[in-house]
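**Student:** Next come a sequence and a model predicted from it.
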Amino acid sequence: MTQQQLPQWAKDYLHYIQVPVREPSQSYLKEMITAHLNRIPFENISTLLHYKKYHEEKKLVPDAKKFVKQLFQQDMSGTCYMLNSSLHQLLKQLGFHSRYTFLGGGHVALLVRLPGEEEELYVDVGNGAPFFEPIRIETDPGNVSEYGGIEVRLRPGDEFGTYKYYRYVDGTLLTDMDWSFDTKKIYQFDDFQPAIQKYFRPNGVFTSVLRCQIWQLSQKRSLSLVNNVLSIRYSNRKIEKHILNDRFEVRDVIENEFKLPKLPVEEAIEILEGMGINIFQEPTEKAEA
């Protein structure tokens, strides 16, 4: 595979995450997903901006070309549906075998196979979780993806090919993210449309709150903004929380801490206000997940 063989959107995608074209391998896959998590945020600003359009069209279509355009023009990315579907399309262009898997009836991730191998690796850049390398769920049942007190463990289920997702924050299991998935099932993106319809419902998890999260491994930390609460979690498990008092402080954090100067966060705040949601009314109790 050479750069000349790739479509322009794929070249631009790799340029954005600052990763060159290489032959498919486990180390290359790790390089890509680590760069992805450090460069592209998990955010619902794009969800709020697309809220009206979705309810007019009644369908979400994965479009990697549009996704990359949004990255460059607005620093926008999305949540699991857009993040993992776009990476899925990129991986296929680069010679990986990639397919979807579906966790808990609402979260989309990927199963990726390397050339010449039979085992599929779990890959997930749309979860705000420390999946900095592909997970060999078949041959490494004791796997732990960990950073700064956040741990995710993928464990075999009761039936062959099934697994459970467990997420711990500072030793506490998050029961609302206790997901199961079946690797034997084959999915097309349209299979997720009923779940996406619930995702875009009024007052949903991502339509009633402002959220942006990114990893900054070079600074040994991760950033999580939930409404007006900024949480900074360091690799040594130290946590700082800052209450932001107005949209100017939110803009300052997005621009200078997250390094996402084009992200239209003010517009997202206005959309929430139009729904009767004031993100500055009181601190969000669940300010980090």
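**Tutor:** Thanks, I have it.
**Student:** C-alpha from now on. contacts and neighbour counts both.
**Tutor:** Noted.
**Student:** Checking the residue sitting nearest the centre point of the chain next. Helix, strand or coil?
**Tutor:** The chain has residue 126 as the residue nearest its centroid, 2.0 Å off, counting by Cα atoms, centre = their mean. Following DSSP: H, G, I helix; E, B strand; the rest coil, residue 126 is assigned to coil.
**Student:** Against residue 276, how distant is it?
**Tutor:** 28 Å (Cα to Cα, to the nearest Å).
**Student:** my guess is residue 186 meets residue 98, correct?
**Tutor:** No. Between residue 186 and residue 98 there is no contact under Cα atoms under 8 Å: 11.3 Å.
**Student:** quick one, which of those two is more surrounded?
**Tutor:** residue 98 (22 against 11; other Cα atoms under 10 Å).
**Student:** where along the stretch 51-200 of the chain do the strands fall?
**Tutor:** In the stretch 51-200 of the chain, the strands defined using DSSP state E, counting those that start in this stretch lie at 97-103, 107-113, 120-123, 145-147, 150-156, 162-169, 172-173, 179-182.
**Student:** also this one, for the comparison:
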Amino acid sequence: MREPYARYLQLLGFDQTPHGVEGLRQLVRRHVIRVPFENISKLLLIRRERRGRPTTLNEYLDGLERHDLGGTCYTSNPFFAELLRELGYDADLLGCDMTRVNVHTAMRVRVDGSAYHVDVGYGGPFYEPLLLTDSPHEMRQGPYRYVLDRARDGRLAMNVFTGEERVHGYLVNEIPREREFFTSIILDSFRPAATFMTQLCVFRYFEDHAVQLQNNVAVHYRAGESGETRISSMKEIREIFENQLRLPRCPVEKAIKTLEQLTGQDFFAMGEGDLYV
């Protein structure tokens, strides 16, 4: 296998090449667990270079290997699609509509004549590739219910509910895209008022639980239950990263200082932010 994909596979914990449907299941699960959803890497880029730009695959892997970083949908899904293709899977990168067109990404993967929806860049509990012919699919995490089904216009839709209220989601566009298609959208995500320039987000999934950090509030999900911890100091946030998120090498303090400079606010006075904006 060519580099840097061999390195990518090794960082996901594989010493042999995965194949077929079972291989895809293992790849998706390990990616969701190994690679955090976070915007710290975006804030650190602004700190270093004073501007936004697309991340390269080698930078993405360096962040994962050396600093316990991951990424958002603009890195995790495109790079994972490339890895799947390198492994011989028929994988397309797709744009998805939220409040605007093509501001999210997802994947369509075909194996043995069956098509699957894959999304390792949403921050949701999508541990498995979702077989399209078996929809609707429903996944739960704390108060949130994630439903993959067809929308009225026939497009595939991921909807997030609390109770019966839809709070977020996306519609999948079926046109395959190259990673470069999203360059202008990525640059726009670095605007001063953009979601990931105005709050801190980290979602980490484990085999039997998950931890979600939004600004100074950490939420813990396990077995359908949830509980939160409010953080009031850098010492406490370091403890969260080391003991709960288990990302001890992540330079979160630098990201927080950058966020304070961008927003003009004290981080611990910002409130928990809004995941679904």
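**Tutor:** Structure received. From a predicted model like this one, the values you see are computed outputs, not experimental measurements.
**Student:** Just give the TM-score of the two.
**Tutor:** Once superposed, chain against chain, the TM-score is 0.89 (TM-score structural alignment, normalised by the length of the second structure); 272 aligned residues with a Cα RMSD of 2.2 Å.
**Student:** Now the equivalent of residue 260 of the second structure over in the first structure: which helix or strand?
**Tutor:** Under the alignment (TM-score structural alignment), residue 260 of the second structure maps onto residue 273 of the first structure. Per DSSP states H and E: residue 273 of the first structure is located in helix 265-274.
**Student:** tell me what that helix is packed against?
**Tutor:** When contacts are defined as 3 or more Cα pairs under 8 Å, 6 or more residues apart in numbering; DSSP states H and E, helix 265-274 of the first structure packs onto helix 45-49, helix 247-256.
**Student:** right, and residue 182 of the first structure touches residue 101 too?
**Tutor:** Yes. Here residue 182 of the first structure reaches residue 101: they are 7.4 Å apart, a contact under Cα under 8 Å.
**Student:** More neighbours: the two, which one.
**Tutor:** Higher neighbour count among residue 182 of the first structure and residue 101: residue 101, with 21 against 18, using other Cα under 10 Å.
**Student:** Now which residue in the second structure aligns to the more buried one?
**Tutor:** So, by TM-score structural alignment, residue 101 of the first structure is matched to residue 94.
**Student:** Contact partners for that match?
**Tutor:** 105, 106, 107, 108, 172, 173, 174, 175, 176, 177 (Cα atoms under 8 Å, 6 or more residues apart in numbering).
**Student:** Which of these has the largest number of neighbours?
**Tutor:** Most surrounded of these: other Cα under 10 Å gives residue 105, at 28 neighbours.
**Student:** Let me see the contact set for that residue.
**Tutor:** By Cα under 8 Å, 6+ apart, the neighbours of residue 105 of the second structure are 73, 74, 77, 78, 93, 94, 95, 96, 119, 121.
**Student:** Now do the closest residue to it other than its chain neighbours against residue 106 of the second structure, distance only.
**Tutor:** Once flanking residues are discounted, residue 105 of the second structure sits nearest to residue 95: 4.7 Å by Cα to Cα, 6 or more residues apart in numbering. Going from residue 95 of the second structure to residue 106 of the second structure by Cα to Cα gives 7 Å.
**Student:** got it, and residue 171 of the second structure?
**Tutor:** Counting by Cα to Cα, the gap from residue 171 of the second structure to residue 106 of the second structure is 10 Å.
**Student:** Touching both of the two, which residues are there?
**Tutor:** residue 96.
**Student:** looking at this, residue 2 of the second structure is in a strand?
**Tutor:** No. Per three-state DSSP, residue 2 of the second structure lies outside any strand segment and is coil.
**Student:** That one maps to what in the first structure?
**Tutor:** Checking TM-score structural alignment: residue 2 of the second structure goes with residue 7.
**Student:** tally of neighbours for residue 56 of the second structure?
**Tutor:** With other Cα under 10 Å as criterion, residue 56 of the second structure counts 11.
**Student:** And residue 52 of the first structure, by the same measure?
**Tutor:** 13.
**Student:** Kindly report the same for residue 151 of the second structure.
**Tutor:** 13.
**Student:** show me the contacts for the nearest residue to it once chain neighbours are set aside.
**Tutor:** Nearest residue to residue 151 of the second structure in three dimensions, chain neighbours excluded: residue 157, at 5.7 Å (Cα to Cα, 6+ apart). Contacts for residue 157 of the second structure (Cα under 8 Å, 6+ apart) come out as 147, 148, 149, 150, 151, 169, 170, 171, 172.
**Student:** what do we get in the first structure for the fifth one?
**Tutor:** Residue pairing (TM-score structural alignment): residue 151 of the second structure is matched to residue 157 of the first structure.
**Student:** how many neighbours does the match of residue 2 of the second structure have?
**Tutor:** 12.
**Student:** what does residue 194 of the second structure give?
**Tutor:** 12.
**Student:** Which position in the first structure pairs with it?
**Tutor:** Checking TM-score structural alignment: residue 194 of the second structure goes with residue 204.
**Student:** Quick one: residues contacting its match.
**Tutor:** residue 198.
**Student:** Assign it to helix, strand or coil.
**Tutor:** coil.
**Student:** Other residues contacting stretch 221-235 of the first structure?
**Tutor:** So stretch 221-235 of the first structure is contacted by 147-149, 209-216, 220, 239-246, 250, 258, 279-280, 283-284, 287-288 (Cα under 8 Å, 6+ apart).
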